[in-house]
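1. what follows is a predicted protein model with its sequence.
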Amino acid sequence: MTLALAQINPTVGDLDGNCQRIVSYAEQAAEAGADLVAFPELCLTGYPPQDLLSNPLFIEAVQEAIAELASTIPAGIGVIVGAPLPNPDPEGRPLYNTALLLERGAAEATVRSKALLPTYDVFDEDRHFEPGPEAQVVSWRGMRIGLHVCEDMWNCNPNVPHRRYTRDPIAELAEQRPDFLLNISASPFSMGKAAEREALLESATTQHNVPFAFVNQVGANTEIVFDGNSRVYTASGTCAAAGTPFDEDLVVVDLDALTPTPPPARNDIADLHDALVLGIRDYYEKTGIFEKALVGLSGGIDSAVTCALATEALGPDRVLGVTMPSEISSEGSVTDSEQLARNLGIDFKEIPIAPAVDAFDHMLADTFSGTEPGVAEENIQSRSRGITLMALSNKFGHLLLSTGNKSEMAVGYVTLYGDTNGGVAVLSDVLKTKVYELANYINSKAGTDRIPQNTIDKPPSAELRPDQEDTDSLPEYAVLDTILARYVEEMEEAGTIIAETGYDPDLVHQVLRMVDQNEYKRRQAPPGIRVTDKAFGMGRRIPIVMNWDREAAQSAARPAA
């Protein structure tokens, strides 16, 4: 049998557009001689459809689209698509998350429903879907296909410390001696996830001695990026074919003649870069609302990297950079921004904010009389910049990109209604130390300094008071990011962080308190592009109003001397 994996980029809710894409790739697969072509999980609706699934009109339109699709796919080829189907049983959730095997002219589709429904991090499938029954192979044209959906393959690793489910659909299918296993997925990208998937696929094939094909969605829908990286593995656990990361692709293989074909080597920074570029591009293209990106340029590393990524995603003619110096801005704030704009070939404007700052100072002078100047006065500069950028956004219809990184967002080193303004927070899941790695990668990839070297070399500063540096308020970023990665991404607590890093206990507790106390700021920030296993936003649900005493809990858990 010749199998094709159609690694496509659907748009959530665009049933007509997604159907057209499916038919187009099915035609390409048929022309390539494929007997069967498989598309990703919920490719008809796009993933994640979220509460569109609660809309009866949407579900009705999905069923009509399935019928239309069955009549327009090429004759002679089997087409596997992912789509929600109504649950006919009034008991249980209203829908199934299904894989449908369609054939033109067939009376009905062969259906297999997803058994394991993830309800953690960015997933909330138990909200809408009923778990599928015991897994059953699909007998089709003399082949026995172990067809299953995404999460159904993630409980087959016997070496993990905690298994989320009592069922193992892969084992259920393997007992029925399939000719090959086939997983249709919408598995999001995070740094290191591709290697984790590959290890899982290798383990499943060698454990059950059966070839394994995995087709994954590619593209970005709001916060979530999908990297594709579809794979076919031999029964001995070697990769025989691979889809192009972060791009649509059609992978065609002869299942009777699989040979080892190592995929091209990748690294985490290249993947991070490509994920962010894809996240920006798809946000603009799929919403179809905004033509240009607007970026406030400070001469610093975060705005420079954001601007460079936006330029690569959209092209230089669709990016506008604006620098907004105040009376205390350094010369480099303007000159480095100008140099960045020249290097990238983007439009550039300089709009000084001194008149706005002076106006606010004058307006508040009586109310602030008798107090010492401090954070309130400093943040007027940031908010003046935010007002300026939003005025440009409103006037010209550009989408403002927020430039704050994950380190700053974590500890609240951002100004609400100032540098948090915007429609997309490009770097909100990228720690500061990774931002520097991205800058160096961007320059290395281009073979020239697209980001000025002075921007990379100078000490980071918010420039809200004379001679200010970030280290006036924060630890060195190498230390801060180590603590944040352990607490936010690896969910370690203070005692473990202190014991394993040797950092000062007071410093660790201070950083963790800052993270907890600034949840209210993060709730008011734009959606960010998720690139780690634990991003702020929909995947990390922490109460704003809480009063958990970490130090007391840690002391109570510590054994008495």
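-> Looks like it came in fine.

2. going by C-alpha atoms from here, please, whenever you check contacts or count neighbours.
-> OK.

3. in contact with Arg550, which residues?
-> If you count contacts by Cα atoms under 8 Å, 6 or more residues apart in numbering, Arg550 has none.

4. next up, a structure to set beside the first:
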Amino acid sequence: MPQLRLALAQVDAVLGDLEGNARMIREWTARAADSGAQLVAFPEMVLTGYPVEDLALRRSFVDASRSAVLRLAADLASDGFGQLPVVVGYLDRAEGRDADTDGDGVSEDGRTGIPKGMPQNCVAVLHQGRVAARYAKHHLPNYGVFDEFRIFVPGHGLTVVRVGDVDVALAICEDLWQDGGPVARTREAGAELLLVVNGSPYERCKDDTRLDLVRRRAAEAGCTLAYLNLVGGQDDLVFDGDSVVVSAGGEVLARAPQFTEHLLTVDLDLAASTVDADGDGPDVRHVVLSEEPLPERTPEPPTIATRLDDDAEVWSALVTGLSGYVRKNGFSSVAIAMSGGIDSAVVAALAADALGGRHVFGISMPSEYSSDHSKDDAADLAQRIGADYRVEPIADAVAVLQRQLGFTGVAEENLQARVRGLILMGISNSEGHLVLATSNKSELAVGYSTLYGDSVGGFAPLKDVPKTLVWQLARWRNAEAERLGQTPPIPERSIAKPPSAELRPGQTDQDSLPPYEVLDPVLERYVVEAEGRSELVEEGFDPEVVDRVVGLVDRAEWKRRQFAPGPKISRVAFGRDRRLPITSRWRENEPGSPAAPADQPTAKEPQ
């Protein structure tokens, strides 16, 4: 029985850096070759980075990707790896049998035509200095964060490459999630391995869903299935890796760690091909790379990485998203308003884990309402994580502006937050730090943040983290530090004390909002599950609480549109997952009641 040593390169690509990504592919291919790999694969669109969004519509970018993949094939051969097949995701355009080449509306194989030159999400098999085979993604997702149906055109047919005497079928990400298509054709084509390259973003609990899917598709394809995923942060998306290889019977043969680059190498015992490679049909393209039987070797023990628990997984996702955004946008340090509260403490701890404490600059900006314990807790936090720390009191600046402007009510309260935002951005401009906003998902949902105040920042690590989860993560991170014999990064008092914006003596968040343990379940169902008022009330939620919360959420859309990006960890994050109009008179009222007029959302000055 043939044995194929497969290497899956779970790597972190930088979007748009075609030269840098090509160098990375060459380096990891060399590592795979050193491990004795006979086939090496890289993730979806690794050469360009993913997702490319509307860059796919720029002809110059498509041309650059096509040129880069040809150069990469030649460079791999000059590196001495011409005989090693390398599967690489890249951006191409529809040509040949996938395209309507003569403008008559029909492609060469008789299908309804695809306009020639339209962009496609593709993989190339590089061998002997050339592109030996190509496959274009069939199923183009158009839900959640994806808009591929708008920017790409689909491919047709299955590509099968023969490596030695083993046939390997190719597919890309969504092709695995949809019934039929390449998976069904894999069985018909008689392939022994289905290799699926992915750019699948992280979501809580998606890990188990993926494994169940991979097992089911392996059974449907009737062969071993290798699932390879990107890792790293790209804007508001986090890719968690977690690549896996399963047998047709569902046994996990190898699995990569989460949230880290890794070369997953596995020896696969596969049946020799019995298919006539010259017998292409309309739905299958066979490409023979080599037909000499693969040499036998002693199998190496497979890697099956231990799964992270839920809190560790979320923390790792946030750290990955933050470090990726900072690094890929050319920053080396971050500035944070350290208030002594739980949100700023968790953001600072995340930043220290992502960048190292010496790259974190904490600024305490106490007002006349700031308590002594808040100032002490901020200083304690900075010492625990090894951050640079300074105190910039704002009372005098606020007093000068207040005397000049004479604000009252919310405008007066928010003046403190806007002075803090001014200081943060001034320090950012003068010292080159990226400012991190500290608001959490619960606050963003109900508009409980000050525009141009505590919302100031270039990245928001907690944007998709509900307040109750913020506390949970803080407790987990401290417990993890204790387990490792380290100093817990977050002061216990920051976790235990009631959350407060400290706008006036004795104030807490619950003066204006339901308790977070009540608020967050309502937000989960209204924002993530898209349940309406009647459904929420039927589930037992207090009608008064429901009316109050959904009204706040609906009126705060204009604020959320102006907020910084942050890492997505839920199924529905604010941003590209949830696209609602700002100007709308629709409100979730009692059946038959008129829609309430739009009004300004309530605001506060969070720390």
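-> Received, thanks. Model, not experiment: these values are computed from the prediction.

5. so what corresponds to Ile145 of structure 1 in structure 2?
-> In structure 2, the residue matched to Ile145 of structure 1 (TM-score structural alignment) is Val168.

6. state the distance from that match to Ala496 of structure 2.
-> 56 Å (Cα to Cα, to the nearest Å).

7. between these two, tell me which one has more neighbours.
-> Taking other Cα atoms under 10 Å, Val168 of structure 2 and Ala496 do not tie; Val168 has more neighbours (25 against 11).

8. residues touching the helix or strand where that one lies, excluding its own?
-> Val168 of structure 2 is part of strand 166-172 when elements are defined by DSSP states H and E. For strand 166-172 of structure 2, the external contacting residues (Cα under 8 Å, 6+ apart) are 2, 4, 44, 122-123, 135-138, 158-162, 182, 186, 190-198, 270-273.

9. sort out for me which of those are in helices.
-> Among the contacts of strand 166-172 of structure 2, the members falling in helices (DSSP state H) are 182, 186.

10. which of the contacts of strand 166-172 of structure 2 are buried?
-> Buried members of the contacts of strand 166-172 of structure 2, scored by 16 or more other Cα atoms under 10 Å, are 2, 4, 44, 122-123, 135-138, 158-162, 182, 186, 190-198, 270-273.

11. looking for the alignment partner of Leu194 of structure 2 in structure 1.
-> Per TM-score structural alignment, Leu194 of structure 2 is aligned with Leu181.

12. mean shift of the strand holding Val168 of structure 2 relative to structure 1?
-> Comparing strand 166-172 of structure 2 with its match in structure 1 after superposition yields a mean distance of 1.2 Å (mean Cα distance after the TM-score superposition for structure 1).

13. and the next element down the chain from that strand?
-> Sequence-wise, the next helix or strand downstream of strand 166-172 of structure 2 (DSSP H and E) is helix 174-177.

14. buried sites along that following helix?
-> Buried residues in helix 174-177 of structure 2, counted by 16+ other Cα under 10 Å: 174-176.

15. and what of stretch 349-366 of structure 1?
-> Neighbour-count burial for stretch 349-366 of structure 1 [16+ other Cα under 10 Å]: 352-354, 356-357.

16. how far off centre is it?
-> Put simply, stretch 349-366 of structure 1 sits 38 Å off its chain's centre (Cα atoms, centre = their mean, to the nearest Å).

17. do the same with stretch 512-525 of structure 1
-> 20 Å.
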